[in-house]
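In: Sharing a sequence plus its predicted fold:
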Amino acid sequence: MKQIRTSYSKGFTLIELMIVMAGVAILIAIALPSYRAYVLRADASRAEQEIQQISLKLNHHKSRNFNYKGFSTGATAPVILPVGATGSTVKYKITVRDGDDPSKTLTDTTALGQNWVIRAEASDPNNFTFLFNSSGLRCKNKATSNVTYTTCGTGVEPW
């Protein structure tokens, strides 16, 4: 009796590899936009937290000095997020100004120091720029050019 020998390949066919590659491409196409949105939300959340920390420091400064005059965020102004970032890795620049005259910082000797305004400018045009002041105005806007030190302009969202 003649024995029939079958030989099986131990590799993959080109068709099988192409199907797997198509599946991986579909997963990447779904995952990347979701991840990008997550990163933007995380950066915005970090900026919100830093703004609130600065506002607490401002109120602490006022409780000791009876005004905001002379308040400084530290050696570096503006505050950069993430801390220590440079160039294209900077996500936010946070500046603190006199609320009565936003052209002056609170360390300016001619500043009144009775009010403050904090602006966090996003470096990514797809992320929010924030505005927060001592009168309670809190807003955010994706159009950075609409956010001045006094208003968030059109397209404003509360936060």
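Out: That came through fine. Residues are numbered from 1 along each chain as shown.
In: switch to C-alpha atoms for all contacts and neighbour counts from now on
Out: Will do.
In: residue boundaries of the helices in this protein?
Out: Taking DSSP state H as the criterion, the chain carries its helices at 14-65.
In: tell me the contacts of the nearest residue to Gly70 once chain neighbours are set aside?
Out: Of all residues not flanking Gly70 in the chain, Thr107 sits nearest, at 4.3 Å (C-alpha to C-alpha, 6 or more residues apart in numbering). By C-alpha atoms under 8 Å, 6 or more residues apart in numbering, Thr107 lies in contact with Lys69, Gly70, Phe71, Ser72.
In: One more to weigh against that first structure:
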Amino acid sequence: MIKVDLSTLRYNRLNQGFTLIELMIVVVIVAVIAAIAIPSYQHFMRRAIAAQAQQEMYKIAEQLERHKLKNFTYLGFNARYLYPAPPSPRVDSFVETTQTLSLPLESSIPKYTIRIRDGGNANPLLTGTTAIGQSWVITAISGDVKNFSYLLTSTGIRCKTITPVNININPGSSTPPAKVECGAGSEDW
């Protein structure tokens, strides 16, 4: 009579592991989830940084209007007080000499570059000596070709475009269009 030890049989059956088919099914499920989740997450992140760019543009526009109420002109507006220089080693997102803000704030890899300019011909800085100070133009240019670039002006233009080279902020330019706009394929925001 052959004696079989049931505890050994049960132990061997539990330690056989997974079959190749079971592992392949798990790999396929993970691949499908990743194929759906990663693009969705990237789209969400693009929308989030675009919303931050719009928010910062509105914040600057509000402060420009406050400046004009106090001084009767936009001349001399410097956004440095909105974005004080952080202590080292953090990255300073605002460049005072060019009135340029990089987003996300304090990031070494900018996803948006916001520029504040005079609304007159040639668009000098509002802190510059050649600025007129009667209007302003704010642009937010995306570093991601899949994200919108934005234009906001004191005259009420609010537009966005996927192609940032279409944005014309110089009303006196000799190249068409000779007006401030986002160009072909743009939409309001």
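Out: Received, thanks. As the structure is a prediction and not an experimental result, all values here were calculated from the model.
In: Report the TM-score for the pair.
Out: The TM-score (TM-score structural alignment, normalised by the length of the first structure) is 0.92; 157 aligned residues with a C-alpha RMSD of 1.5 Å.
In: circling back to that earlier point, which of the contacts of Thr107 of the first structure tops the neighbour count?
Out: In terms of neighbour count, Lys69 stands highest of these at 23 neighbours, by other C-alpha atoms under 10 Å.
In: That residue pairs with which position in the second structure?
Out: In the second structure, the residue paired with Lys69 of the first structure is Leu75, using TM-score structural alignment.
In: who touches its match in this structure?
Out: By C-alpha under 8 Å, 6+ apart, the neighbours of Leu75 of the second structure are Leu126, Thr127, Ala131, Ile132, Gly133, Gln134.
In: And for Met24 of the second structure?
Out: Met24 of the second structure neighbours (C-alpha under 8 Å, 6+ apart): none.
In: Pull up the gap between the counterpart of it in the first structure and Ala122 of the first structure, please.
Out: Matched by TM-score structural alignment, Met24 of the second structure corresponds to Met18 in the first structure. Distance of Met18 of the first structure to Ala122 of the first structure, computed by C-alpha to C-alpha, to the nearest Å: 41 Å.
In: measure Ser103 of the first structure to Thr89 of the first structure for me?
Out: 27 Å.
In: How about Ala44 of the first structure?
Out: 14 Å.
In: is it true that Lys68 of the second structure touches Gly76?
Out: No - the criterion here is C-alpha atoms under 8 Å, and Lys68 of the second structure misses it with Gly76 at 9.8 Å.
In: quick one: Asp188 of the second structure from Leu152 of the second structure, how far?
Out: According to C-alpha to C-alpha, Asp188 of the second structure stands 10 Å off from Leu152 of the second structure.
In: between those two, who's got more neighbours?
Out: Using other C-alpha under 10 Å, the more surrounded residue of Asp188 of the second structure and Leu152 is Leu152, with 25 against 11.
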